[in-house]
Each structure stands twice: as C-alpha cells, then as structure tokens.
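1. for reference, the sequence and a predicted model appear below.
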Amino acid sequence: MIDTHSHIYLPEFDQDRHEVVEKARLAGVEKILMPNIDGQSVRPMLAVEEMYPDYCYSMMGLHPTSVKGDYEEQLSNVQYWLGQRDFIAIGEIGIDLYWDKTWEREQRVVFRKQAEWAKEKGIPIVIHVREAFEAVFQELDKVCDDRLKGVFHSFSGNKEHLHKALEYPGFMLGINGIVTFKNAKLDEVLKGAPADRIMTETDAPYLAPVPYRGKRNQPAYMKNTLEKMAEVYGITPDEMDRITTRNARQLFAIDH
C-alpha cells in the first residue's frame, strides 16, 4: 500500500512518530506521501522526510485554507522551495469554501498559479476540494491540458462530481476513511469509477476509518479503507492493493 496523503509531520505525531511509522510498515504501507500546508509546515515536513528516506516523500504547495491577505508572500515561498529541490507533487492545493468564502477569489488565483507551476515542472497536483467542486472545475478548465495530471484528494463528491472529475484524463481519485462512513454513501458513488483511477490515502491525522472513526488517524489504518474499497469493487484486498499501488506509482513517478 502507498499512503498518498498523510500529514505525519504535524504536532499530533510528535510524541510517537517513530512508532506510527513502524506500525505503518508492519501493516504493509510501503510509502507515505506528505502534502505541504503553508510556510510554517515546510521545515517539519522536510525533517520527517530526512528521518525516513525513500519512505516519506514531500510535496510543495499552499493549502487553500491558508490563503489569506499574505497569499502573495506565501506563494513566493512555495516558488522558492520549488526552485531549491525536487518534490513529487504540488500539493495540497485547491479551493475550500466550507468554513469561509472571504478569500474565494484569492484561492482561485493561488490554485491556478500552482497548477501552472506543476505543468512547467511535469509533476502532478494534489487537489483539496471542500464545498467547492464547481469552483475547482471552473479553474481546472482554465488551466488543464495534456501536461496537467493529479488527484482529487479525499474525494467525497456525488455521482455528477465523479463523472466530471473523471473527464480529466490525467486525474485520479484519492479515497480515504470516508468510504467506510455509512452516512457518506461514497461506496455507492465509487461504483461508477474504474479501479484504475483510484488511489488510497489516509489524510492522517484526520478522517480515521471505521472502527477508528473519531480517533487520530494514522497510515496503518489505511488497511481498513482498502478492505472496504475491495468490497465495493468485488475483488480481494490484495488485488485492490495491487491496483491502487500501481496507480500511485504511475502518477507520482515512484519507481523504487
């Protein structure tokens, strides 16, 4: 398994990070991909990558909920780091209108700019979308061409959102613990997506799957999500693992 989206560099893991990584290894997680949030999270993230070389991989990006009045300065910081070294993706980027719509215009600008950088660098984008599918699709339609690829992280849309998301040929759907929540009905929506467009993720420390719902999520719990996904597709967990791992390796160009 590859956990394609995990924030294990956050303070929630400061007391037991090594144990969390060991549990992940024992559960069969062979890689953990870490999206950035903003200027404050870069160094903690890179420090974790350094602690676990060839196991934890960093992305670079500005999260939509961190887009405020200083967004230009924050964007400059992202651009600086992109010039310093290689990252496996630009993320986590996107639009979030759940808490606050104040900065919607700026979020759209920041999203488009980072998508353009991804095209220039030939790396995928990791899209955060919450209460904002229409806005994200509008902005994607402006910048998307055959150079842009990526993943709709923590996908939890309806059938119409799914259909539209799959129209972007280079894009995958990132599925996490939400698929195990009965009230989310994501399992029904997911039946409309081919397995070769799906990847596994946790979004740790958030969105722990049943039976851990409400607790701190961690990469080892991805096994529960994978089992539910296998049930949805009517295949074995091993086969689901093989497909989703292959998808992640291809999208993020991880070949070892």
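-> Thanks, I have the structure now.
2. every contact and neighbour count from this point should use C-alpha atoms.
-> OK.
3. in this protein, which spans are strands?
-> 2-3, 31-34, 56-58, 90-96, 125-130, 150-152, 171-175, 198-200 (DSSP state E).
4. got these as CSV, with distance to Lys142 columns?
-> Conversion of those to CSV gives the following (distance: least, Cα to Cα, whole Å):
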stretch, distance to Lys142
strand 2-3, 30
strand 31-34, 27
strand 56-58, 27
strand 90-96, 14
strand 125-130, 15
strand 150-152, 15
strand 171-175, 15
strand 198-200, 24
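5. would you mind saying which of the ones you listed lies nearest Gln84?
-> strand 56-58 (13.0 Å; Cα to Cα).
6. counting contacts, what elements does that closest one pack onto?
-> strand 31-34, helix 42-51 (3 or more Cα pairs under 8 Å, 6 or more residues apart in numbering; DSSP states H and E).
7. adding another structure so you can compare the two:
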Amino acid sequence: MILTDTHTHLYYEADPEKLAQLMQRCFDNNIKRLFLPNVDSSSIPQIVNLARLYPENCFPMLGLHPCDVKVNYQDELILIRQEKDKARIYAIGEIGIDLHWDKTTLALQQDAFRQQIGWAIELDLPIVIHCREAFEEIFEILTEFRSDKLRGIFHCFTGTAEQAARVIEIDFYLGIGGVLTYKNSGLDQSIAEVSLDHIVLETDSPYLTPAPFRGKPNESSYLIYIAQKLADLKQVSIEEVARITTLNSKTIFGI
C-alpha cells in the first residue's frame, strides 16, 4: 500500500533530526509520496532541500500563495518564476484567492492567479488551488482559461455537494484532508456521492490536523487517519483508497 500526501508543508521543520523523524513516521505509515506546495520566494530553498534529501519521495511545486500577494507581488512572481529552470517542478501551487483574511487585495490576488495559471498552461503543469471564501471568484477566472491543459486540484476542499460537482465537471480533483475527520464539518455529506476517482488525499501539514490529534501540529504521517475515514465513508478498504487516490495523483502530477 502506498499513500500520497498531495499537499504538505513538511519542509517548515527546520531541525534536520526532527525532519528525518517526520519522514520516517511517514514511511512507517506507508506515506511514500509527498507533494510540496510553495508559498513565496523565501520557502523555495526549504522545498528544494527536502526534495534533494528525499528525491524518490518529495516533489516540489512553485507558486505564490494568495495570502502572500502584497503590494510587491510582481517582484515575488518574478523571483518564483526564475526558479523553475533550477529544479524540476510538478505543479504551479499553491495559488488562488483567499478572502478570509484580507478582501482589500482581491484585485491583486486575481491578477497573480491569472498570471500563474498562464504559467501552468505554458509549461503544461497542473495547478493546486487555494480557495477560501472565494469559490465564485475562482471559478470566474478558471472559466476564462478553459483549456485541455488546465487541470489540477482544489486543495483543502470543504465546500458543498453542488460545489464538488462543479469542480469535477471541469475535470479538477478534490483535495480531501483533516476536515473530513471533524465531527460536524459536513464534508462527509458533501462528498458522499463523489467517486474516489475524483479525490486525492492531503494533510496541509502543519495545519488542519485530523482527529484524534486535533489541536496539535499536523504532520504527513497523519494522512493514514484521513485515508481510514474516507475508507469508512465509502465502505471500502484503506488499501483501495490508497490505490485509487495515489493513481489519481499520478494522473495529475505525471509521476
């Protein structure tokens, strides 16, 4: 059984010994594929280092997180774009729109999102979308860029069943994480009718820790609890969840 964490910031751990322990706990739980989303230019060296240490297990992305889209975002985009020629990347992400923390930067976020979708289409890479309180704004821009090359994941999907259907309709995948394990999240109902063929697993470590560790820092090894919850919901084995969601990740990322 091989599980894939399609979205983890495990590289935030700066202590080499603790990082090695985090990775070993992943391997002990059969989490052997980890995709690393970028947030800004300063996080790139951390991602590159982890991918260098575990080239068979860790796969980098490049992108500017919407919460890091500030007045200097064009400078950040230039720095991030320059990095694409220095190391192989597997997606543009995480990118998108976040209206939870700051609505005043919406126009800047929209422009940054459009530019980075353009990169993805140009480079024939998937995108990994951060969408918080901005579903319609995201969809409006995705509609502008409809293309056979436009594909990817709605990271940390927590929307309604109707929104899930709209995501699937444009051939994107739902990134399902720790929220699925929360007692009253309603996410189990939103994806009750969604086939595993449209789902990938993620932790968003160190955030959104699943039960039974909620309230503590998340880590990629906890993906096993999300996978088991999904298996229970779909009434299949965890091995079947691992097989299908990992296959989906290979389809998306090409590795």
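-> It's in. A quick note: this is a predicted structure, and the numbers were derived from the prediction, not measured.
8. any chance of the strands of structure 1 in JSON lines, plus mean neighbour count and distance to Tyr206 of structure 1?
-> Below are the strands of structure 1 laid out as JSON lines (neighbours: other Cα atoms under 10 Å; distance: least, Cα to Cα, whole Å):
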{"stretch": "strand 2-3", "mean neighbour count": "27", "distance to Tyr206 of structure 1": "13"}
{"stretch": "strand 31-34", "mean neighbour count": "26", "distance to Tyr206 of structure 1": "13"}
{"stretch": "strand 56-58", "mean neighbour count": "23", "distance to Tyr206 of structure 1": "18"}
{"stretch": "strand 90-96", "mean neighbour count": "28", "distance to Tyr206 of structure 1": "15"}
{"stretch": "strand 125-130", "mean neighbour count": "26", "distance to Tyr206 of structure 1": "14"}
{"stretch": "strand 150-152", "mean neighbour count": "24", "distance to Tyr206 of structure 1": "16"}
{"stretch": "strand 171-175", "mean neighbour count": "25", "distance to Tyr206 of structure 1": "13"}
{"stretch": "strand 198-200", "mean neighbour count": "28", "distance to Tyr206 of structure 1": "14"}
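9. which among those strands is found nearest to Lys182 of structure 1?
-> strand 171-175 (14.6 Å).
10. return the distance of that closest one from the chain's centre.
-> The chain centre lies 8 Å from the centre of strand 171-175 of structure 1; the measure is Cα atoms, centre = their mean, to the nearest Å.
11. can you check stretch 136-144 of structure 1 too?
-> Here stretch 136-144 of structure 1 is found 18 Å from its chain centre; the criterion is Cα atoms, centre = their mean.
12. likewise stretch 222-233 of structure 1?
-> Between the centre of stretch 222-233 of structure 1 and the centre of its chain there are 17 Å (Cα atoms, centre = their mean).
13. what mean distance separates it from the matching residues in structure 2?
-> After superposition onto structure 2, stretch 222-233 of structure 1 sits on average 0.6 Å from its aligned residues (mean Cα distance after the TM-score superposition for structure 1).
14. tally of neighbours for the counterpart of Asn29 of structure 2 in structure 1?
-> Taking TM-score structural alignment, the alignment pairs Asn29 of structure 2 with Ala27 from structure 1. Ala27 of structure 1: 15 surrounding residues under other Cα atoms under 10 Å.
15. also Tyr55 of structure 1?
-> Neighbourhood size, Tyr55 of structure 1 [other Cα under 10 Å]: 17.
16. for it, give its distance to Arg242 of structure 1.
-> Distance from Tyr55 of structure 1 to Arg242 of structure 1, counting by Cα to Cα, to the nearest Å: 18 Å.
17. now do Glu167 of structure 1
-> Here the criterion is Cα to Cα. By it, Glu167 of structure 1 lies 24 Å from Arg242 of structure 1.
18. between the two, which one's more packed in?
-> Comparing Glu167 of structure 1 with Arg242 by other Cα under 10 Å, the one with more neighbours is Arg242, at 12 against 9.
19. which residue is the nearest non-sequential neighbour of the residue opposite Thr158 of structure 2 in structure 1 once aligned?
-> Alignment note: Thr158 of structure 2 maps to Ser156 in structure 1; criterion TM-score structural alignment. Distances taken as Cα to Cα, 6 or more residues apart in numbering put Leu186 closest to Ser156 of structure 1, at 6.3 Å, once the chain neighbours are dropped.
20. aligned partner of Ile125 of structure 1 in structure 2?
-> Using TM-score structural alignment, Ile125 of structure 1 pairs with Ile127 in structure 2.
21. contact partners for that match?
-> With contact set as Cα atoms under 8 Å, 6 or more residues apart in numbering, Ile127 of structure 2 has these partners: Ala91, Ile92, Gly93, Glu94, Ile95, Ile117, Ala120, Leu150, Arg151, Gly152, Ile153.
22. my read is that the fourth one contacts Asp68, right?
-> No. Applying Cα atoms under 8 Å, one finds Glu94 of structure 2 not in contact with Asp68, separated by 10.7 Å.
23. now do the shared contacts for those two.
-> Common neighbours of Glu94 of structure 2 and Asp68 (Cα under 8 Å, 6+ apart) are Val39.
24. burial of Glu17 of structure 2, as a residue count?
-> For Glu17 of structure 2, using other Cα under 10 Å, the count is 9.
25. gap between it and Gln24 of structure 2?
-> Taking Cα to Cα, one finds Glu17 of structure 2 at 11 Å from Gln24 of structure 2.
26. now Gln46 of structure 2
-> Distance of Gln46 of structure 2 to Gln24 of structure 2, computed by Cα to Cα: 18 Å.
27. who touches stretch 138-155 of structure 1?
-> Residues contacting stretch 138-155 of structure 1 (Cα under 8 Å, 6+ apart): 5, 108, 111-112, 115-116, 118-119, 122-129, 165, 168-176, 178, 201, 203, 251.
28. nope, stretch 105-118 of structure 2 is what I was after
-> 63-64, 66, 69-71, 73-74, 77, 92, 95-99, 127, 141, 145, 150.
29. any buried residues in that stretch, and which?
-> Neighbour-count burial for stretch 105-118 of structure 2, counted by 16 or more other Cα atoms under 10 Å, picks out Thr105, Leu106, Leu108, Gln109, Gln110, Asp111, Ala112, Phe113, Arg114, Gln116, Ile117.
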